[in-house]
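Chemist: Model the following, please.
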Amino acid sequence: MTSTNCPRCGGRLARDNDSGRCAPCQAAERDRLSAPPVVPESFWEHEPVRQALASRHLGRVIRAYRYHPYHGRNPLPQSVVAGWLGITQAQLSRVENGPALVHLDRLAHWAALLKIPPARLWFALPGEPTPTVFSGARVEEGGSTNRRQFHALAALAGIQAGGGLDLLTAGAEPPPNLGMEQVRYAASLVDQLRSADAAVGADALCDITMQIHRRLSTWAEHAGYSRSVGEALQSALAHLAIQAAWLAIDADRRPEARPYLNEAIARARVADDARVEVRALACMSLLLREDRPGEALHCAEAASRAAAGWATPRLTTLLHLRSAHAYAVLRDTFGFEREMTRARRAFDGGSHEDDLPFISFVTEQEVTAITGLSYLALDRPDRAAACFRAITASAPDAYRRNRVYSTAQLARASIRQGDVAGAARAATAVLPALRQVRSGRTIRVLAEVRSGLNAHRAVPEARQFFDMCDESRA
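Modeler: Now for the predicted structure:
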């Protein structure tokens, strides 16, 4: 099709037609002011629309919808689409440019209005099966097929909890009464998800973890249990919510993380479990440090106060690292250096028998990585690159996902330094690892590096990177 064809029906346009539409399509388009048009299936294959759907951000989907060539040379006005959705033009602008919507009723209503095919959505429309995305495959809930699929996906995730998984499938009835056996089962799932995450990254685990969380929360709502079991169950569900939140962060689905952390803090307080509350506050600080560094700093400080008197050296290290990075984003060099000094002093205290299981990732490489990220926030790419280069040169530890992320950050720091060849080499090293370790955060960093390298395709290392990208896509 050429520029002299109607983008809607493919018909030839007259030479004096400057509207971008043939006369029949212009007539049909007059009805668009009252309702969205019926679009062909190929409409949703347009690359900007596909990317917007992949981002799980309905505002971006709406913007890509408005700018689709199907509507002619000019995009649909915000005022028109806002009228379809029952909001104002200013509200639609905030939806398109603000954080992703998380209210399921609004997501479903607007998706149905725009006639987005259910199979392309990351949530269920009313009357449609609930989609669960795992390793790029879509799995429908319900029935015996779901039970087999759930077991297969759980095995891929590294979850080996035996017949108890039957309780987690969509059609299973929650047990009428809960005991410590079920609580221990829930805790074992959290441990296994944590181990799998360190090896394969969040993209392969996020949705299945959220599904497990929904099922176990249903247990707590409908089953009976004693007070002691109830407190232990609240703590276990809080740990699971924190795990789901962390996976949403690493999968670059940050708007989905905060409700889980809010829930975790509430459950921890119901159970009077300060250790779980500290973990949730530390994760909240991580979530907020880029967009709300002041609030992230408050969360880290609140966690430190809650942990006073019992925090081990490794936990103390983590909380000072959270504060240090927040200070760096706030461009407070003195605060950053003070907190990093405290973090390294605490880290020198070594591991402790009372260390909580989740704290095991606080290694020398993690301390160095946070130092590098902080130097990037302080516009010191030279020192950041030195930190990330030290990580890639050191012996690998058990956290392969973190190492891949640090290598991507080395490419990012190098491109900011002006070291094009070094950035391209680091970015090229990340590509094979992303086939096994899928992390949305890492992919986002790599996309930034790719954009920075785009003007340097003549450099041999950059050319090799782009060639490898093309091979991966193929």
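
Chemist: CA only for contacts and neighbour counts going forward, please
Modeler: Noted.

Chemist: can you tell me the helix or strand for P396?
Modeler: Under the assignment given by DSSP states H and E, P396 is not contained in any helix or strand.

Chemist: One more: A204?
Modeler: Assignment of secondary structure by DSSP H and E places A204 within no helix or strand.

Chemist: Contacts only, for L153.
Modeler: For L153, the contact set (C-alpha atoms under 8 Å, 6 or more residues apart in numbering) comprises 134, 208.

Chemist: hang on, I meant L287
Modeler: L287 makes contact with 249, 254, 257-258, 296 under the criterion C-alpha under 8 Å, 6+ apart.

Chemist: Show me these that map onto helices.
Modeler: Judged by DSSP state H, the contacts of L287 include 249, 257-258, 296 as members of helices.

Chemist: one more, for comparison:
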Amino acid sequence: MTHANCPRCGGRLARDNDSGRCTPCQAAERDRLSRPPTVPASFWEHEPVRQALAERHLGRVIRAYRCHPYHGRVALPQSVVAVWLGITQAQLSRVENGPPLVHLDRLSHWAQLLRVPAESLWFRLPDEPRGTGASVAHIAHGVDQAANQGQRAAVVVSVEQESSLGGGATDRRRFNVLAALTGLAAAGHPYLLTGHADAPGNIGMEQVRLASSMVNDLRQADAAVGADQLCDVAIQVHTRLSNWAAKAKYSREVGDALQGALADLGIQAAWLAIDAERRPEARPFLNEAITRARIADDPRVEVRALALLSLLLRDSQPGESLHCAEAAIRVSAGWATPRLTTLLHLRRAHAYAVLSDASGFSLEMTKARRELERGPHEDDPGFVDFVNEQELNGIQGLSYLALGRPERAAQSFRAITANPSPGHRRNQVLYTVDLAEATYQQGDANGAARIALDVLPAVSQMKSGRVSRNLAQVRSNLAAPRHATTTTRQFVDAYDRAVTV
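Modeler: Next up, the predicted model:
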């Protein structure tokens, strides 16, 4: 039986109308491929939407939104809504069917995009959008103004004010990298942030060194606070520098160095995208970096790109991940330091574990540990600073989880919590969350809840999509009715309160 009236406007439908919408409403919604429609207030009173909001699960809210009769007899396709949200259809499917989202920036952005009434939400919307992109634009404007006036100090104050908006330790750490960006203005290069029209027509080694220093600044800030606040900064600077390099003139010597610097900055942007759970954005940067490294004949940069590509592909294409790590080993033959070789064997070890190849995993872990025991080397590249005993135990723990051996995984993660690495706090927090997951998989829900509760404040300060996603999975597991105890409820309640702050 068909509806006699259009669900959108209430107008009478023609007998031969099988679309579920009247002609004027169909015409009004022809732009739905580019943005969400404006829906009436009654839209949010539909029972499936109300239920999803009550469950505090934005993914289910989106699914109820897609299937609302307001859109006609056929639900909005995931592919259409994914375009609105800036993600892929596969990602939207995971959002709808996976654990609740925890990242407040993403929750706020999507809720505002879909125009969900603020009073229906379980978290507070900001008075004005304060996402990473808005912050970058604000800072870039300040940098541009200060550069025109030649006042570096004014820029630092402007950045400090921007940082103080959040008021927490995370924002104070973030200030370090944002203050470093003011060096672009002080050095007379604001166009790297703002697309300034007065970019010089020539590029020299000074600008190449500036790009290289940006990589180090971003890497240090990422190790402390995670990638979410930094990803757009790196992408914007890389885009500006790439556009400038495509138009400017430079010598052959500068050109080779510039290709390497752009590749290194692209790799850093790719890593930040991975840690911010924006994985689809990472691969183009890595493909470009490999090409630039080969043009510049820079095997060190190529190996770094291959090592990160191995990480990116590990869960979705573990066979390809192995090939990338093997290619990196071949390219680095003869000059790789022990810590770099350790990293490449760890990449292979984890990929073997995802492939359920326990013997391959064991062999690669033995090689990695043997190389790590050789100690640091004066030629260690900067990107292997995190390769230490903590990282080895972390990859070992993740691999044991992939192999279905949570008891061995928990042992590896406990070794990390017992001997923390102060310089890599984000990894410390990440592996503590993984310890909670391993403890849960061992059947100890209360133990997992205690670990998760202890690490929750640190996760709340982190700006890492990976860390947030992993803790959200722990919360989803422990919220199941069969695990309902005083301890698990205490964690779930604390987690939900943290998300609403």
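
Chemist: one step back: which members of the contacts of L287 of the first structure are classed as buried?
Modeler: Listed as buried from these are 249, 254, 257-258, 296; burial here means 16 or more other C-alpha atoms under 10 Å.

Chemist: now stretch 292-310 of the second structure: which residue numbers in the first structure?
Modeler: Residues 267-285 of the first structure are where stretch 292-310 of the second structure aligns, with TM-score structural alignment as the criterion.

Chemist: got a list of contacts for that stretch?
Modeler: Defining contact as C-alpha under 8 Å, 6+ apart, one finds that stretch 267-285 of the first structure is touched by 230-232, 234-235, 237-239, 242, 245-246, 258, 261, 264-265, 295-300, 302-304, 306-307, 318-319, 322.

Chemist: Tally up the residues packed near the alignment partner in the second structure of S226 of the first structure, please.
Modeler: Using TM-score structural alignment, the partner of S226 of the first structure in the second structure is S251. Using other C-alpha atoms under 10 Å, S251 of the second structure has 12 neighbouring residues.

Chemist: thinking again about what came up before, ok, of the contacts of L287 of the first structure, which one's closest to R66 of the first structure?
Modeler: Each of those was scored against R66 of the first structure by C-alpha to C-alpha, and R254 proved nearest at 25.1 Å.

Chemist: sorry, back to before: tell me which residues touch the match of S226 of the first structure, please.
Modeler: Contacts of S251 of the second structure by C-alpha under 8 Å, 6+ apart are G204.

Chemist: count of neighbours near the closest residue to T392 of the first structure other than its chain neighbours?
Modeler: Computed as C-alpha to C-alpha, 6 or more residues apart in numbering, the closest residue to T392 of the first structure that is not its neighbour in sequence is T407, at 6.5 Å. A count of neighbours around T407 of the first structure, defined by other C-alpha under 10 Å, yields 26.

Chemist: State the distance from T407 of the first structure to H151 of the first structure.
Modeler: For T407 of the first structure, the distance to H151 of the first structure (C-alpha to C-alpha, to the nearest Å) stands at 33 Å.

Chemist: buried sites along the match of stretch 292-310 of the second structure?
Modeler: Buried residues in stretch 267-285 of the first structure, defined by neighbour count with 16+ other C-alpha under 10 Å: 267-269, 271, 273-285.

Chemist: Could you tell me which of these are located in helices?
Modeler: Secondary structure defined by DSSP H assigns 267-269, 274-285 of those to helices.

Chemist: What is the nearest of those residues to Q182 of the first structure?
Modeler: Comparing these against Q182 of the first structure with C-alpha to C-alpha picks out R267 as the nearest, at 17.2 Å.

Chemist: ok, the closest one to D207 of the first structure distance?
Modeler: 21 Å.

Chemist: likewise A393 of the first structure?
Modeler: Distance of A393 of the first structure to D207 of the first structure, computed by C-alpha to C-alpha: 33 Å.

Chemist: who's more crowded, these two?
Modeler: D207 (20 against 8).

Chemist: superposed on the first structure, where does stretch 304-312 of the second structure end up, distance-wise?
Modeler: Its match in the first structure and stretch 304-312 of the second structure itself, once the structures are fitted together, sit a mean 0.2 Å apart by mean C-alpha distance after the TM-score superposition for the first structure.

Chemist: from the chain's centre, how far out does that stretch sit?
Modeler: Relative to the mean C-alpha coordinate of its chain, stretch 304-312 of the second structure is positioned 16 Å out (C-alpha atoms, centre = their mean, to the nearest Å).

Chemist: One more: stretch 369-379 of the second structure?
Modeler: Put simply, stretch 369-379 of the second structure sits 30 Å off its chain's centre (C-alpha atoms, centre = their mean).

Chemist: again with stretch 295-307 of the second structure
Modeler: So, by C-alpha atoms, centre = their mean, the centroid of stretch 295-307 of the second structure is 23 Å from its chain's centroid.

Chemist: Could you do stretch 245-262 of the second structure as well?
Modeler: Taking C-alpha atoms, centre = their mean, the mean C-alpha location of stretch 245-262 of the second structure is offset from the chain mean by 29 Å.

Chemist: for stretch 78-93 of the first structure, same thing?
Modeler: Counting by C-alpha atoms, centre = their mean, stretch 78-93 of the first structure comes out at 27 Å from the chain centroid.

Chemist: in that stretch, what's buried?
Modeler: Within stretch 78-93 of the first structure, the residues that qualify as buried by neighbour count (16+ other C-alpha under 10 Å) are 78-82, 84-85, 89, 92.

Chemist: Export those as JSON lines, with columns for distance to R21 of the first structure.
Modeler: As requested, the buried residues of stretch 78-93 of the first structure are exported to JSON lines (distance: C-alpha to C-alpha, whole Å):
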{"residue": "Q78", "distance to R21 of the first structure": "20"}
{"residue": "S79", "distance to R21 of the first structure": "21"}
{"residue": "V80", "distance to R21 of the first structure": "18"}
{"residue": "V81", "distance to R21 of the first structure": "19"}
{"residue": "A82", "distance to R21 of the first structure": "23"}
{"residue": "W84", "distance to R21 of the first structure": "22"}
{"residue": "L85", "distance to R21 of the first structure": "25"}
{"residue": "Q89", "distance to R21 of the first structure": "25"}
{"residue": "L92", "distance to R21 of the first structure": "26"}
